[in-house]
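# Starting from these lines, generate the structure:
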Amino acid sequence: MLVQEAPIVWNSLKGLICVYKPAEVSVHKMRKILISKICQEMNSLEGRPPSDYVAIEGDPSQKLTVSVRPNFADHPLVVGPRYQNQDLHVSWSNFLGFYTNGVLLFGIRDGTRQAKFIRENRPTRAYRIKGKLGEVTDNCFKTGKVVMKSTWRHVKQEHMDRFLSAMQASHQKKMFEMCGVDIQSQTAYELAIQGPIRPANSKIPIIYGIKCIEFQPPEFTVEIQCINEYEDYLTHIIHEIGQKLHSTAHCTGIQCIRHSRFTLEHALLMKHWTLTNLLKNMDVCSKILVESGENLPRKSSRLV
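Just a heads-up that it's a prediction; the model follows:
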C-alpha cells in the first residue's frame, strides 16, 4: 500500500523504470506524459504543511515580542503545487522511433545516471520487424506512398532463410574486419568468447543475429539482434530483403522486444502509470541491474 505522505514517496522515487512505448507516440511525448502523471498524483497526496512565519515586533529599546503566524508566502495557493513538472528530472536510456513500439527505459531523478550509464555502454537490442512482400513505398514503411508493385509468389521461406544467414555472416565478418582481425584466427576466437564485439563508432549499425520467425506470404516477420540501429535502418533492412529476393517489400511494424536485460515482460503499459505501479516497477528494474552487475556506474570495457 502506497504511503500517503508525499515527501516519503518523493524520496523513494529515484531509479530506473521500464515502460511500453506504443507506436506513433514520440519518446518526447511519453516523457511529458510520465512527468505530468507523477506530479499530478504527488500533489494529490498529503504534502508538508506551510512553514511558519516568525515575527519579532516591538520597540527595539524596549522588550520585544515574538509571534508565530501562518506563512502565506509558502502556501500552495500562493506559490502553486508543491511538485511541478520542471522539478522532476527524467531521461531515456534508449530512443525509439515514432513508428516503433516496445521496451523503453526511463531514469527518474537519480536514476538518470543509471539511464546514461546503460545508454553509453550501448547494450544490444532485439526487435521483431514485420514486412510485406510485393510493394515498395517512398519511405520503406506502410505509411508511405506505394511507388512500385511486383510479384512475390516465387519467394519461399528457404530463400528468405538463406539470405538472412548470409546477411548475418556478412555483419559478423565486418565486426572482425573493423578490429583488424582475421575471422579464422585464434585472436578472433578469443574476442568472440568475451562477448559481443562493439564498434568504436556508435553510428555504425551491427547485426549480431537475424532470422525469419514467421512466413505467411506476403506477410513475414524477422527477429533481429543488433546495436547502434535506428528506425530508418530497420525499415531499410526489409526493403533490402525484398530486393535480394527478386521482389519488393516494405515494413509494416517494428517492436523492440528487449533492451539490455529488460524485456516486454518488465514493460509497464501507459494505462498502469500510477505511483504504486511505478515504484514496484522501479524495484524490479533495480533487481535486474543488481543481478547483471550493472547497478553502479563503472567504466565500460570495449573491444573495438
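
# alpha carbons only for contacts and neighbour counts from here, please
Noted.

# Distance of the most centrally placed residue in the chain relative to Met160?
In the chain, the residue lying closest to the centroid (Cα atoms, centre = their mean) is Leu104, at 2.7 Å. Distance, Leu104 to Met160, by Cα to Cα, to the nearest Å: 30 Å.

# Please apply the same query to Asn121.
33 Å.

# the more surrounded of those two?
Met160 (19 against 15; other Cα atoms under 10 Å).

# number of nearby residues for Glu158?
10.

# where along the chain do the strands fall?
Shown for the chain, the strands assigned by DSSP state E span residues 15-21, 52-57, 65-70, 90-92, 100-108, 125-133, 135-137, 146-149, 206-216, 219-227, 249-259, 262-263.

# contact partners of the last one?
It refers to strand 262-263. Cys18, Val103, Ile257, Cys285, Ile288 (Cα atoms under 8 Å, 6 or more residues apart in numbering).

# The second one now?
Contacting residues not belonging to strand 52-57 are listed as Leu64, Thr65, Val66, Ser67, Val68, Arg69, Pro70, Asn71 [Cα under 8 Å, 6+ apart].

# Swap in 10 Å and give it another go.
If you take Cα atoms under 10 Å, 6 or more residues apart in numbering as the criterion, strand 52-57 is touched by Lys63, Leu64, Thr65, Val66, Ser67, Val68, Arg69, Pro70, Asn71, Phe72, Ala73, Asp74.

# Pick out whichever of those sits closest to Asn94.
Distance to Asn94, by Cα to Cα, is smallest for Asp74 among the contacts of strand 52-57, at 38.8 Å.

# if I look at the closest one, how far off is Tyr53?
From Asp74 to Tyr53 the distance is 9 Å (Cα to Cα).

# The two - which one has more neighbours?
Asp74 (16 against 13).

# contacting residues around that one?
Neighbouring residues of Asp74 by Cα under 10 Å, 6+ apart: Pro49, Pro50, Ser51, Asp52, Tyr53, Gly80, Arg82.

# and Glu135, how many neighbours?
Glu135: 24 surrounding residues under other Cα under 10 Å.

# Another sequence for comparison is provided below:
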Amino acid sequence: MKTRTLIPKIKHVVSDARIAWNVLNGVFAVYKPPAVTYLNTRDTIIYRLCEDLNSMQVRPPIQHVCIEGDTTEKMEVVTHPSYADHPLVVGPRYQLKDFKLICANYLNTNSSGLMICGINDSTKLIHKLKASKPPSSYKVKGILGQATDNYFKTGKIVERSTYKYIKRDVIDRMCASMQAAHQRKMFEVSGIDIQSQAAYEFAVKGLMRPANNDIPMVYSIKCVDFTSPEFTLEIVAINENEMYLKTLVHDLGIQLHSVATCTQILCFRYALFNLDLALLPKHWELQNILDNIEQCHDILNQNRSLLKQKNPILTKQNN
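Below you'll find the model as predicted:
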C-alpha cells in the first residue's frame, strides 16, 4: 500500500501521479443513478481513478546497480532500470487494491441521488459524519391506483384500486397525520410523555435522534407535487432505508382508502451537502473529484460543529 502525506491544496491541473495520489484524500459528492448498485458505483469510481493516475506521469522504475567487468582488472559500476520494478512486469503503478472508499449515506439499487464518499485516509471522517446522525432528505415519487409485490414500480402488480376521488388537500392532511404519528411514536418508544416537560426540553435542543440506529424516524413528510395519479413526497428522516421509504408510500395509499406504489427515490440532501455538489457519472474523473474534494472540505471547515453535534438522543427511560 502506497503512503500518503498531507500537502497544500492545489489550484491547477495535476500532471504528476504522485502529487495527485497525495491529495486524493478527502470527502466528495457523487450522483448515483437508479438501477445501479452501490458496489458498482464504488468500483466504477475506483477503476476510473486508477486509469487516470496510470495515464499520468508516474514514478520511474528503481535503478538496478550491478558491477561489471573482469575481476582481475578495474571493474565498472553500472545502473539501469530494474525489470523487477517495471510496469510491464509488476503491473500498473496504481491498482484497485490501493484505494479505500466508503460512503456516508448508503443508497440501495432503486434509489438515486446524492452520495457522500470518503476516500483513503478520509474514510475516518466519513465514520465521524455517520456518527453525528445527520438527517437525509428525499423526493419520493409514487403512483395511485396500483400496488406491487415489492412496493416498487419494478414489481408485479397485485392489486388495483380507484383513485380519482383523491384530491391534493386530502394527501396533505394524511401526510401531516403520518408525520405527527411518527414523532409521537418516537416519544412513546423512548418512554417519554409527549406532553411532559422532558419532551419539551428534548425538542428545544434540536433534532431528536433515537439511540437505536435500527429505528427510523421521520421529521417531515409533505406532498410537493400532485398530478393525479402521480404524486411526489418530500421526506426528511434518519436511520431510513429504501424499503422503509417504499413502505411509507404504500401506507399512504392505504390511508387514502386506495393503493399506491413507489416509482422513484431521490436523495437530494445529506447533512450539509446538497445535490448541486454531486458529480454525474460522466464527470467521475480524477481532476473533477479533486476539485469536488476541495469544495466539500470548504463546507466542512465552515461548519466544524457538524462533527461535534450533541443533539438529544432519545433513550428508553426507566420507570
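
# care to give me the TM-score?
Once superposed, the chains reach a TM-score of 0.94 (TM-score structural alignment, normalised by the length of structure 1), with 303 aligned residues with a Cα RMSD of 2.0 Å.

# Am I right that the residue nearest to the centre of structure 1 is in contact with His28?
No. In this structure Leu104 of structure 1 lies outside contact range of His28 using Cα atoms under 10 Å: 11.8 Å.

# Now tabulate the contacts of strand 262-263 of structure 1 in JSON lines and tack on distance to Gly195 of structure 1 and neighbour count.
Listed next are the contacts of strand 262-263 of structure 1 as JSON lines, based on distance: Cα to Cα, whole Å; neighbours: other Cα atoms under 10 Å:
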{"residue": "Cys18", "distance to Gly195 of structure 1": "25", "neighbour count": "26"}
{"residue": "Val103", "distance to Gly195 of structure 1": "23", "neighbour count": "28"}
{"residue": "Ile257", "distance to Gly195 of structure 1": "20", "neighbour count": "22"}
{"residue": "Cys285", "distance to Gly195 of structure 1": "23", "neighbour count": "22"}
{"residue": "Ile288", "distance to Gly195 of structure 1": "19", "neighbour count": "16"}
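
# closest to Cys226 of structure 1 among those residues?
Checking the contacts of strand 262-263 of structure 1 against Cys226 of structure 1 by Cα to Cα gives Ile257 as the nearest, at 11.8 Å.

# which ones are touching whatever residue of structure 2 lines up with that closest one?
Structural alignment places Ile257 of structure 1 opposite Phe268 in structure 2 (criterion: TM-score structural alignment). Residues counted as contacts of Phe268 of structure 2 (Cα under 10 Å, 6+ apart) are 31, 112-115, 136-139, 234, 274-276, 278.

# Out of the residues you listed, which end up buried?
31, 112-115, 136-139, 234, 274-275, 278 (16 or more other Cα atoms under 10 Å).

# for these, which one is nearest Ser196 of structure 2?
Nearest to Ser196 of structure 2 among the buried ones among the contacts of Phe268 of structure 2, counting by Cα to Cα, is Ser136 at 28.2 Å.

# how about that closest one, what's its partner in structure 1?
Checking TM-score structural alignment: Ser136 of structure 2 goes with Arg125.

# quick one: its match and Ser260 touch, right?
Yes. Between Arg125 of structure 1 and Ser260 there is a contact at 6.1 Å, judged by Cα under 10 Å.

# quick one: common contacting residues for those two?
In contact with both Arg125 of structure 1 and Ser260: Asn94, using Cα under 10 Å, 6+ apart.

# correct me, but Thr247 of structure 2 touches Val259?
No. The pair Thr247 of structure 2 / Val259 is not scored as a contact, 11.4 Å apart, by Cα under 10 Å.

# between the two, which one's more packed in?
For the pair Thr247 of structure 2 and Val259, the greater number of neighbours falls to Val259 (23 against 17), based on other Cα under 10 Å.

# show me where structure 1 has helices.
In structure 1, the segments counted as helices under DSSP state H are 6-12, 27-44, 76-79, 111-120, 157-179, 186-192, 231-244, 275-292.

# In structure 2, what residue corresponds to Gly97 of structure 1?
By TM-score structural alignment, Gly97 of structure 1 lines up with Asn108.

# What's the local residue count around that match?
18.

# Mind checking which of the contacts of Asp74 of structure 1 are buried?
Buried, going by 16+ other Cα under 10 Å: Arg82, out of these.

# ok, how many other residues are close to Asp283 of structure 1?
Neighbours of Asp283 of structure 1 using other Cα under 10 Å come to 15.

# Hmm, I typed the wrong one, I wanted Leu300 of structure 2.
Leu300 of structure 2 has 16 neighbouring residues, counting by other Cα under 10 Å.

# got it, and Lys164 of structure 2?
Neighbour count for Lys164 of structure 2, taken as other Cα under 10 Å: 11.

# measure the counterpart of it in structure 1 to Pro218 of structure 1 for me?
Counting by TM-score structural alignment, Lys164 of structure 2 corresponds to Arg153 in structure 1. Arg153 of structure 1 sits at a distance of 8 Å from Pro218 of structure 1 (criterion: Cα to Cα).
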